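Asker: Let's see this in three dimensions:
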Amino acid sequence: MPGRWLSQGLRLRPRRPPLVRQQSLRQPRPRRRPRTPQPLSCPVPEVLVSLPSEPAIVLLTGIQAAGKSTVAQMLAERLPRSVHVRGDGFRRMIVNGRADMSPDPSAEAAVRQLRLRHRLTAATCDAYFDAGFTVVAQDVVLGEHLGEMVELIRRRPLLVVVLAPRPEAIAAREEGRGKTAYDDWAITQLDAVLRRDTPRLGLWLDSSDQSPAGAGEEILARAWTEARVSSAAGSPTGR
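Answerer: Here you go, the predicted structure:
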């Protein structure tokens, strides 16, 4: 075969030796140090108070739209080993046959379910406290029901905090959040129940001009010394 190609005046090209890739003389690039994750930026109050070291049960109450849920969540997030107990969750667990509270004083089924919900809240608070948690429980607990709740919660220290913003501040918050917490109730009706019929237990805060974070920091600063309640009858006068 090679002779045939040579006889026709063709020359075979010699095979080129395979290229040998020279090793790069460049120095290896240094590995980049992993970036330290930066904390998420979130609004915090300018002054953060020191956290109390004593575990406790904090009962946060007030009328609808007083800021209980937001303030309770902020408190729980600031405290170590903490639990946020939402009393209204026990009401919403009822699928059929639920009877909600209304201005009608003869609504016995609604009152029975309200007291059931308070018993469940109190038992949950005690169980979490026994497990070593600071408990922040929040619900609408007004009138005679506040004294009953104080007796239902067995563990101490118990700190009662009442958020009592002015009715016009409540109305402005309702309008700003685009939903209403009031069906049959009027804001003025519930505010009257709060101020006229609710025993002055624990620490009462007019949070009308406070942000939720500001109210939370004031509670952290004052509740462990000013909101302690031993019993509904023998508690110090609220502030």
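Asker: From here on, just use CA atoms for contacts and neighbour counts.
Answerer: Will do.
Asker: How about stretch 185-195, which residues are buried there?
Answerer: Residues 187, 190-191, 194 are the ones in stretch 185-195 that count as buried (16 or more other Cα atoms under 10 Å).
Asker: To compare with the earlier structure, here is another sequence to fold:
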Amino acid sequence: MNQPCMFLVTGIMASGKSTVAQLLAAKFNKSVHLRGDIFRKMIVCDRKEVKPDAGEDQLEQLRLRYRLSAQAADTYYSQGFTVIMQDVVVGPMLAEFLSFVQTRPLYVVVLNPDTQEVAAREAGRPKKGYGEWTVESLYSVLNNETPKIGMWVDSSNLTPEETVEEILRRAWNEAHIVS
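Answerer: Next up, the predicted model:
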């Protein structure tokens, strides 16, 4: 695919974002897989982890991470790259994140496998994302507090490759953010 475009792949931890975003980026001729969590990891001292009872300090640092991701994505896009942003962007923060990204069209893909599948994926991977959060509590935020923006994919019974094919089949009509 030759025309540059911009995607956000989001969902809860262990929903398949990293794997799917990497595979999706590989489908384009000139692409970037931008992992938003890298901006969190860059903070050496006074990093604020977002917990279920996050205060304004934690949320402001999360907004900083999202702004940096959006700025990096817009910069890569301005140089002709298709950009696949990938991060946990859930709850009311999704709309805020989208306001930080200047590039349009922007395609939003929300990976939403069921809790049993997420728990199995989490158990089967070396890195662990869940601590104070539980799969069920973050899943609840995604499904009950996140605006139904973009294309939602229940990838519970799909391989990562099948998920990417589903995205490429549906995204152009369902995932497009206009404003």
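Asker: TM-score for these two?
Answerer: The TM-score (TM-score structural alignment, normalised by the length of structure 2) is 0.96; 179 aligned residues with a Cα RMSD of 1.1 Å.
Asker: Nearest to Leu158 of structure 1, out of the buried residues of stretch 185-195 of structure 1: which one, please.
Answerer: Checking the buried residues of stretch 185-195 of structure 1 against Leu158 of structure 1 by Cα to Cα gives Leu194 as the nearest, at 19.9 Å.
Asker: Looking at structure 1, name the residue matched to Val50 of structure 2.
Answerer: Here Val50 of structure 2 is matched to Met101 in structure 1, going by TM-score structural alignment.
Asker: Apart from its chain neighbours, what residue comes closest to its match?
Answerer: Leaving out its chain neighbours, the residue that sits closest to Met101 of structure 1 by Cα to Cα, 6 or more residues apart in numbering is Ala110, at 5.3 Å.
Asker: and that neighbour, helix, strand or coil?
Answerer: Classification of Ala110 of structure 1 by DSSP: H, G, I helix; E, B strand; the rest coil places it in helix.
Asker: Please identify the helix or strand for the residue nearest in space to the middle of structure 1.
Answerer: Structure 1 has Gln73 as the residue nearest its centroid, 1.8 Å off, counting by Cα atoms, centre = their mean. Assigned by DSSP states H and E, Gln73 of structure 1 falls within helix 68-78.
Asker: For that helix, grab the matching residue range in structure 2.
Answerer: Going by TM-score structural alignment, helix 68-78 of structure 1 lines up with residues 17-27 of structure 2.
Asker: next one: that stretch to chain centre, how far?
Answerer: Computed by Cα atoms, centre = their mean, to the nearest Å, the chain-centroid distance of stretch 17-27 of structure 2 equals 11 Å.
Asker: got it, and stretch 155-172 of structure 2?
Answerer: Distance, centroid of stretch 155-172 of structure 2 to centroid of chain: 15 Å (Cα atoms, centre = their mean).
Asker: what does it contact?
Answerer: Stretch 155-172 of structure 2 has contacts (Cα atoms under 8 Å, 6 or more residues apart in numbering) with 16, 19-20, 23-24, 107, 109, 111-114, 117, 151, 153.
Asker: Columns neighbour count and distance to Ala123 of structure 2 on top of those, output as TSV?
Answerer: What follows is the contacts of stretch 155-172 of structure 2, written out as TSV (neighbours: other Cα atoms under 10 Å; distance: Cα to Cα, whole Å):
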residue	neighbour count	distance to Ala123 of structure 2
Gly16	23	13
Thr19	14	16
Val20	23	18
Leu23	18	22
Leu24	24	24
Tyr107	23	30
Val109	25	24
Leu111	24	18
Asn112	22	17
Pro113	22	15
Asp114	16	14
Glu117	17	10
Met151	20	27
Val153	17	21
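Asker: Output the residues you listed in CSV, with distance to Phe81 of structure 2 appended to each entry.
Answerer: Listed next are the contacts of stretch 155-172 of structure 2 as CSV, based on distance: Cα to Cα, whole Å:
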residue, distance to Phe81 of structure 2
Gly16, 23
Thr19, 19
Val20, 18
Leu23, 15
Leu24, 13
Tyr107, 15
Val109, 18
Leu111, 23
Asn112, 27
Pro113, 29
Asp114, 32
Glu117, 33
Met151, 22
Val153, 25
